[in-house]
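In: sequence below, structure please.
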Amino acid sequence: MKEGLVSIITPAYKAAGYIHHTIESVLAQTYSNWELLIANDCSPDNTAEVVRSWAVKDDRIKLIDLAVNSGPAGARNASINAAQGQWIAFLDSDDLWLPSKLERCMQFALDKKAALVFTGFRRINADGSQTGEYVSVPKSLSYRQLLGNTAIATSTVLINRQIAGPVEMRKTYYDDFDCWLQILKRGHLAWGLNEDLMRYRVLGQSVSRNKKKSAMHVWRAYRDLEHLGVLASAWHFFWYALRGVLKYRKF
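Out: The predicted structure follows:
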């Protein structure tokens, strides 16, 4: 691992319409020691061509072309496996960072000696013409607190691999949520930086917007992956659902 280098993990599928904005937000970062690893998950559009055009301009941008469609977990793992950095940051292909995102997260993580940090954010609509209300984050989350919480948005996360240990996505519906749980299960805290540093793009076809399906998969994560009993699962699910409703009650 290269000390101080941030490896940015970006899975991409049918992302040609938005990924240029995502790349521009990385190029605008005040912290410049990064590599952007974009795993093209067999996109049927020209996602790969768009990424290649940027990679020619800046060799910190690297395209990973997957031979087989592998889903978000497989695409993220492909980028993680190629990552050279001490730090792992996640940025989905339609989301945006504000310019000071990496710099603020790096300093915050170093101050806290944290394995994982995350930040607040705002939603934007598909074309970016509407910006939602600020979504704040708690000061910190333990493993058990995260079980009942929706606070960690993937595109805000920064992980110090020297502290956190291995970072890997298991092939499950919420591979990101599962990954944070596995890191915190080792005894770490996730520290929340309550600053507005990311824009989460809400797309009509986003699977995470299907609340019934999402709820079912959260329940399965408790029972099948975390091996919680029925009562414990019900308790955490209640709080997860309640916080999710409060989080999404306004745009």
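
In: could you use CA atoms for every contact and neighbour count after this?
Out: Will do.

In: ok, which stretches of the stretch 1-150 of the chain are strands?
Out: 2-12, 34-40, 61-65, 85-90, 96-97, 116-124, 140-141 (DSSP state E, counting those that start in this stretch).

In: mean neighbour count and distance to Gln205 added to those, as CSV?
Out: Output for the strands of the stretch 1-150 of the chain, formatted as CSV (neighbours: other CA atoms under 10 Å; distance: least, CA to CA, whole Å):
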stretch, mean neighbour count, distance to Gln205
strand 2-12, 22, 15
strand 34-40, 26, 19
strand 61-65, 19, 23
strand 85-90, 22, 21
strand 96-97, 26, 18
strand 116-124, 24, 15
strand 140-141, 18, 30
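
In: nearest to Tyr173, of those strands?
Out: Ranking these by their distance to Tyr173 (criterion: CA to CA) puts strand 2-12 first, at 14.6 Å.

In: which residues are contacting the closest one?
Out: Contact partners of strand 2-12, identified using CA atoms under 8 Å, 6 or more residues apart in numbering, comprise 33-41, 43, 47, 72, 75-76, 79-80, 83-93.

In: quick one more, to check against the first:
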Amino acid sequence: MRLPAPFVSVVMPVRNALPFLDESIGSILGQTHAGLELVIRDDASTDGSVDVLRRWSRRDPRVRLYEGTEVLGPAGNSNWVVRAARGELVARMDADDISHPDRLRRQLRVLSADPGVVLVGTLCDGIDARTRTVRGRDRWRLAHPGWGPPFPHGSVLFRREVFDRIGGYRESCDYWEDNDLMLRFAAAGRVVVLPDQLYRFRFHGSSTRAATTQQRMETAIARMMDCHDAMDRGEPYEPLLAGAPGPVRGSVSPRVLFCIGAPRMWAGHSPGILRRLVAHGGLRWNRESAAALAWAALATAAPRLLRRTLATRARLRDRRMADRFPDHVPCEWPARPLLAGMVPLPPGADTDPVLRADGPDAPLPRPGPRALGV
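Out: The predicted structure is shown next:
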């Protein structure tokens, strides 16, 4: 069957996504860009998600539903739906979030304007389980570089050929497989961000991350942060991924606990880390430990006050960045240069001209955030 151009395959891995599926699916099928399919694989859900998915697949022929009987996990299920996609352009959609009606059209315009752009993400606002906005977008993150992308995973549109070439999602990075994938996309071409709020990211207590055991999540986040630290030193992080990660023993870094507790706080719950932080948080006499302890204590004692304070701070610093990162003008990520070999790519994946360097330590051509003139 000949597909209309530009045709987009929107992929949605699902695992126990009630009660948010209707809003999520409806936001994709209501896009202003009509040439799309929605590829869904249910990862053996136990909450009745598959019944909702069946209703949507009967209602709209653009929905292609696959019902899994085996739990593949975050990385495995994500790879599965991309492999099932028919389009050369693939958009991710998370089963509990909401896309702006014009999201795909706006992203396609950026991707079509420059063949060197391999992935487009967008900024978002944060919503809770009742779809109330709990925090707005924060363009400040575009000006303060980090190895974690400033856009949510579910907001991305990418070239399928590049995804295949760099190896897709990796199970060795489960629960931060999105961050690892974004870094490898950035090593294979240009990753850009639309500063507009074209996505609504949901914080809630039943998300995949929230449902993961504390120990597994601490282990995964600690490994991710170790990899970020290696990149800060200009070193490759692939050696850190060898073998299955062992559980975190002894003290746990305060920043690991903060990363786990923050989504719970934005969802309206206690972050549940204060006791763990005091007993095993590896606290020291430094600013990081003091800030983590103060945050955890306030989030436990007065979570609403902390949410309002942090939301106000995000809104104010976003406004300060409005002139530097105006709406509709994409900018590049990451702002810091990636050194050749820093990000792991499979053999043969470095055929794109952007990857060629004059020597093993030569930086890749990755400028800081700037307007792309699209």
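
In: TM-score of the superposed pair?
Out: After superposition, the two chains reach a TM-score of 0.80 (TM-score structural alignment, normalised by the length of the first structure), with 233 aligned residues with a CA RMSD of 3.1 Å.

In: in JSON lines: the strands of the stretch 1-150 of the first structure, plus distance to Arg223 of the first structure.
Out: Putting the strands of the stretch 1-150 of the first structure into JSON lines (distance: least, CA to CA, whole Å) gives the following:
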{"stretch": "strand 2-12", "distance to Arg223 of the first structure": "27"}
{"stretch": "strand 34-40", "distance to Arg223 of the first structure": "30"}
{"stretch": "strand 61-65", "distance to Arg223 of the first structure": "34"}
{"stretch": "strand 85-90", "distance to Arg223 of the first structure": "26"}
{"stretch": "strand 96-97", "distance to Arg223 of the first structure": "33"}
{"stretch": "strand 116-124", "distance to Arg223 of the first structure": "25"}
{"stretch": "strand 140-141", "distance to Arg223 of the first structure": "21"}
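
In: what's near enough to touch the residue nearest in space to the middle of the second structure?
Out: Residue closest to the mean C-alpha point of the second structure, counted by CA atoms, centre = their mean, is His153 at 2.5 Å. By CA under 8 Å, 6+ apart, His153 of the second structure lies in contact with 92, 94, 121, 178.

In: mind picking the two most distant members of the residues you listed?
Out: Once CA to CA is applied, the contacts of His153 of the second structure give Asp94 and Gly121 as the farthest pair, at 13.4 Å.

In: what range in the second structure matches stretch 73-92 of the first structure?
Out: Mapped onto the second structure using TM-score structural alignment, stretch 73-92 of the first structure spans residues 75-94.

In: and the matching stretch, how far apart are its ends?
Out: End-to-end distance for stretch 75-94 of the second structure: 13 Å, by CA to CA, to the nearest Å.

In: who's in contact with that stretch?
Out: Here stretch 75-94 of the second structure has contacts from 3, 7-14, 24, 39-41, 43, 71, 99, 104, 153-161, 168-171, 173-175, 177, using CA under 8 Å, 6+ apart.

In: and stretch 176-184 of the second structure, by the same measure?
Out: With CA under 8 Å, 6+ apart as the criterion, stretch 176-184 of the second structure contacts 74-75, 147-149, 153, 166, 168-171, 173, 220-221, 224, 343-345.

In: buried ones only from these, please, as a ChimeraX command.
Out: The buried residues among the contacts of stretch 176-184 of the second structure can be selected in ChimeraX (16 or more other CA atoms under 10 Å) with this line:
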select :74,75,147,148,149,153,166,168,169,170,171,173,220,221,224,343,344,345
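
In: take the contacts of stretch 176-184 of the second structure and keep only those in helices.
Out: 74-75, 166, 220-221, 224 (DSSP state H).

In: count the residues that sit near Trp219 of the first structure.
Out: Other residues within reach of Trp219 of the first structure by the criterion other CA atoms under 10 Å amount to 17.

In: could I get the contacting residues of it?
Out: Taking CA under 8 Å, 6+ apart as the test, what Trp219 of the first structure contacts is 233, 237.

In: residues of the longest helix seen in the first structure that come out buried?
Out: Ranked by number of residues, the top helix in the first structure under DSSP H is helix 230-247. For helix 230-247 of the first structure, a neighbour-count test (16+ other CA under 10 Å) marks 233-234, 236-237, 239-241, 243-244 as buried.

In: closest to Gln130 of the first structure among those?
Out: Closest to Gln130 of the first structure, out of all of the buried residues of helix 230-247 of the first structure and judged by CA to CA, is Gly244, at 21.0 Å.

In: distance check, the residue nearest to that closest one when sequence neighbours are not counted against Leu181 of the first structure.
Out: Setting aside the residues directly before and after it, Gly244 of the first structure is nearest to Thr150 in space (CA to CA, 6 or more residues apart in numbering), at 6.1 Å. Per CA to CA, Thr150 of the first structure is found 12 Å from Leu181 of the first structure.

In: is it true that Ala190 of the first structure touches Lys113?
Out: No: Ala190 of the first structure is beyond contact range of Lys113, at 10.7 Å (criterion: CA atoms under 8 Å).

In: between the two, who's got more neighbours?
Out: Between Ala190 of the first structure and Lys113, Ala190 has the larger neighbour count (other CA under 10 Å), namely 28 against 13.

In: what about the more buried one, distance to Asn160 of the first structure?
Out: Ala190 of the first structure is 11 Å from Asn160 of the first structure, by CA to CA.
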